[in-house]
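1. prediction below, plus the sequence it came from.
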Amino acid sequence: MKSVKEKLNGVISPIVTPFVDQEVGYKMLEENILKMNKTKLKGYMPLGSNGEFKSLTDEEAIKVVEVVIKNRSKDKTLIVGAGRESAKATIEFIKKINDVGEIDFASVLTPNYFPSKMNDEALIKFYTTVADNSPVPIMIYNIPKSANGVMISPKAISELSLHENIVGIKDSSKEDIANYVNAVPADSNFYVLSGSITKFLDGLKKGSIGGVLSMANYLPDLCCEIQELYNQGNYIEAEKLSSRLCKLNSKISGAGGVVAVKTAMNLLGYKGMEPRIPLLPLKDKEIEEIKMALQEEGFIE
């Protein structure tokens, strides 16, 4: 049986939810998973930001999880987004997705509807309550830009990392990732993952063990190669590849978010399809700019 570290050590793809005429394209999701099974990815994370989880009904979300469970290779780690605004609702949703089939971890976004009240005390109470009652280990999802500015502090992480059912954090904040790594006691079974390609290599240098990277939806093996090169001690090549992908990312996800990620997927043989309203499709000019960026890097002709 794999350890927590073995399950999280690598690149996780935050799976997108394809929509066609505003309905979930479950068959297209299945095709994406089957194709990604052949890559070096460590695993998948459906129902995150890239999965537009806030735009799904609970019924749709559960069916998305069913499709991923049914089609993923057994060696791929599965983290499922499960954050809700209350501890009670979060616990209930984790139990629902756990009833669908085997998942490894539940990713729990910081609650953020009452941002001024989300201090260390409140967040520690929230995550402790969820972890005490969750049937699967949980990971903390720290993304202030999408969570009303709420950011969990390294000080709170130092306490939460001691809980046996809290195993990691996906950090998509602007905080120095070293502050989270250094907050974790040496004997803790708790690990830090980078939440973007821009923090990925820096995170590895500072002690993180992997990343949940939107770019892994359309260039999965190259994202994995950064970590491979770093682990081999080939730091110059790792820096070169990281710089190349970060530059490309600034023209795709950095410029257009989830919708741009879906566009890049569509251009590179995956089924990103369209976003769900209120997100709008890119304009023709914006699609052309992404196409040109991929052409410049030799990814499409």
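-> Alright, I've got the coordinates. What you see is a predicted model; the values in this text were computed from it and never measured. Numbers count the residues shown, from 1 in each chain.

2. use CA for all of it now, contacts and neighbours both
-> Will do.

3. please name the residues that touch K262.
-> K262 is in contact with 16, 271-275, counting by CA atoms under 8 Å, 6 or more residues apart in numbering.

4. do N148 as well
-> Residues in contact with N148, defined by CA under 8 Å, 6+ apart, are 112-113, 115.

5. cutoff 10 Å now
-> Counting by CA atoms under 10 Å, 6 or more residues apart in numbering, N148 touches 110-116.

6. here's the one I want to compare it with:
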Amino acid sequence: MQKSTIPNKSHPLPPGVYTPVLSLYEPNPTQDIDHEAMYKHAQHLVRGGMHGLVYQGTNGEAALLSREEKIAVLKNIRKAVADLGVPDYPIVAGVSGQSTNESIQLTKDAAEAGASFGLLLPPSFWAKAVTEDVLRGFYRDVADESPIPIVCYNFPGVTSGVDLNSDDLAALATHPNIIGTKLTCGNVGKAIRLTSQFTPAQFSVFGGSSDFLYPTLAAGGVGCVTGMGNVWPKSTARVYDLYVAGELEEARRLQEVVASAEWACKKSLALTKFGAGHFVGKKIGFEDPRTWYPRKPYAPAGEKLQAWTVEVMGVLEVEEARIPDRVFKGKGTNGVNGSK
């Protein structure tokens, strides 16, 4: 297929593995945001080699957070990465609203709070009314007004089945402020149809989880956004690092282990949060399991599923332990993924 001749985007999303970061809560009846826990978790993920962080996506329980909470979280995280010495580290914010008006406001809030990019789901409240014209018009209208570049987020499981197909995404790729897509639909064929038309500089394709990261990269994609990064950031990031270094056999071996561990994340967000609390909570000083609960009305995992999660995710414990932390020598001296 002939490659597109559209211009390269002026601010593309850097390639790599991104974590859609969990929202952590105070262990009190109203489950207020625990900003200290989120600050330390963010720094843990960056030290673990993540190439970027995503906040207020599906794993971040965006639908359960207020506008004010979203702004406060982003400001706190921008401070967390700046304090590590990487002030320009890529932070992506979920900016998904049901109306065009709300989504535009969320992009402005995110930009002012320190986010570099916006991740946008399609509207879905009246799914039958989301025609092709409505869908494409929504993205274009938001992108027209957004002060930050937009990544199209395709996850039919949380949008009443509304699914951005490859024709939709190819049409949206021509917009100068729409820079790529995250395919949580898991459709590698869709990824190939897009990468056959566009270079990453024109329109980047990211997988929506790490269990098909290797196939995504082989298909011409540039990375993934994976909930597994909340638990095992070093191992998930390393699949990408090995692949781009040309160590394909080792990348594939590690991919197989990562895919096995991520099965727990596929079951439910409650299991992702439990796994993160179990394996990461002690490392960052937040061992109270309630910090890692979903926000009500959603319930934490029961004991049987907790035990199963430890077993399934635990296959990466040895891998994670032998990968060193990324070390920072001071502000501006050891950039990450394009940071200065």
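-> Happy to help now that I have it. Predicted model only: the values in this text are computed from it and were never measured.

7. may I have the TM-score of the superposed chains?
-> Here the superposed chains carry a TM-score of 0.91, computed using TM-score structural alignment, normalised by the length of the first structure; 296 aligned residues with a CA RMSD of 2.1 Å.

8. ok, back up a step: overlap between the contacts of K262 of the first structure and the second structure?
-> Checked against the second structure using both residues aligned by TM-score structural alignment, their matches' CA atoms under 8 Å, these keep these contacts: 16, 273-275.

9. export those to TSV and tack on secondary structure?
-> Output for those, formatted as TSV (DSSP: H, G, I helix; E, B strand; the rest coil):
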residue	secondary structure
V16	coil
M273	coil
E274	strand
P275	coil
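
10. can I get those residues in a markdown table including neighbour count and distance to N182 of the first structure?
-> Converted to a markdown table, those look like this (neighbours: other CA atoms under 10 Å; distance: CA to CA, whole Å):
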| residue | neighbour count | distance to N182 of the first structure |
| --- | --- | --- |
| V16 | 28 | 32 |
| M273 | 24 | 40 |
| E274 | 25 | 40 |
| P275 | 28 | 38 |
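
11. between these, which is closest to K285 of the first structure?
-> Nearest to K285 of the first structure among these, counting by CA to CA, is E274 at 16.1 Å.

12. what's the match for that closest one in the second structure?
-> Using TM-score structural alignment, the partner of E274 of the first structure in the second structure is Y293.

13. could you do L219 of the first structure as well?
-> Aligned partner of L219 of the first structure by TM-score structural alignment: W232.

14. next: S242 of the first structure.
-> Alignment note (TM-score structural alignment): S242 of the first structure maps to Q255 of the second structure.

15. and for N50 of the first structure?
-> With TM-score structural alignment as the criterion, N50 of the first structure matches N59.

16. let me know the secondary structure of its match.
-> Applying three-state DSSP: N59 of the second structure is coil.

17. what of K54 of the first structure?
-> Going by three-state DSSP: K54 of the first structure is helix.

18. I'd like to know how many residues surround it.
-> Neighbour count of K54 of the first structure, defined by other CA atoms under 10 Å: 13.

19. quick one, strands of the stretch 1-150 of the first structure?
-> Along the stretch 1-150 of the first structure, the segments classed as strands by DSSP state E, counting those that start in this stretch run 10-13, 19-20, 23-24, 43-44, 77-81, 105-109, 138-142.

20. so how far does the fifth one sit from its counterpart in the second structure?
-> Comparison of strand 77-81 of the first structure with the second structure after fitting gives an average deviation of 0.5 Å (mean CA distance after the TM-score superposition for the first structure).

21. in the second structure, which helix is the longest?
-> Taking DSSP state H as the criterion, the second structure has its longest helix at helix 248-267.

22. and that one, what does it pack onto?
-> helix 213-218, helix 233-244, helix 269-284, helix 303-313, helix 317-321 (3 or more CA pairs under 10 Å, 6 or more residues apart in numbering; DSSP states H and E).

23. mind checking how far the match of L219 of the first structure is from V318 of the second structure?
-> Noted for W232 of the second structure: a distance of 11 Å to V318 of the second structure, by CA to CA, to the nearest Å.

24. with V151 of the second structure instead?
-> Relative to V318 of the second structure, V151 of the second structure is positioned 34 Å away (CA to CA).

25. of those two, who's got more company?
-> More crowded of V151 of the second structure and V318, by other CA under 10 Å: V151, with 30 against 10.

26. just give me the match in the first structure for that one.
-> Checking TM-score structural alignment: V151 of the second structure goes with M139.
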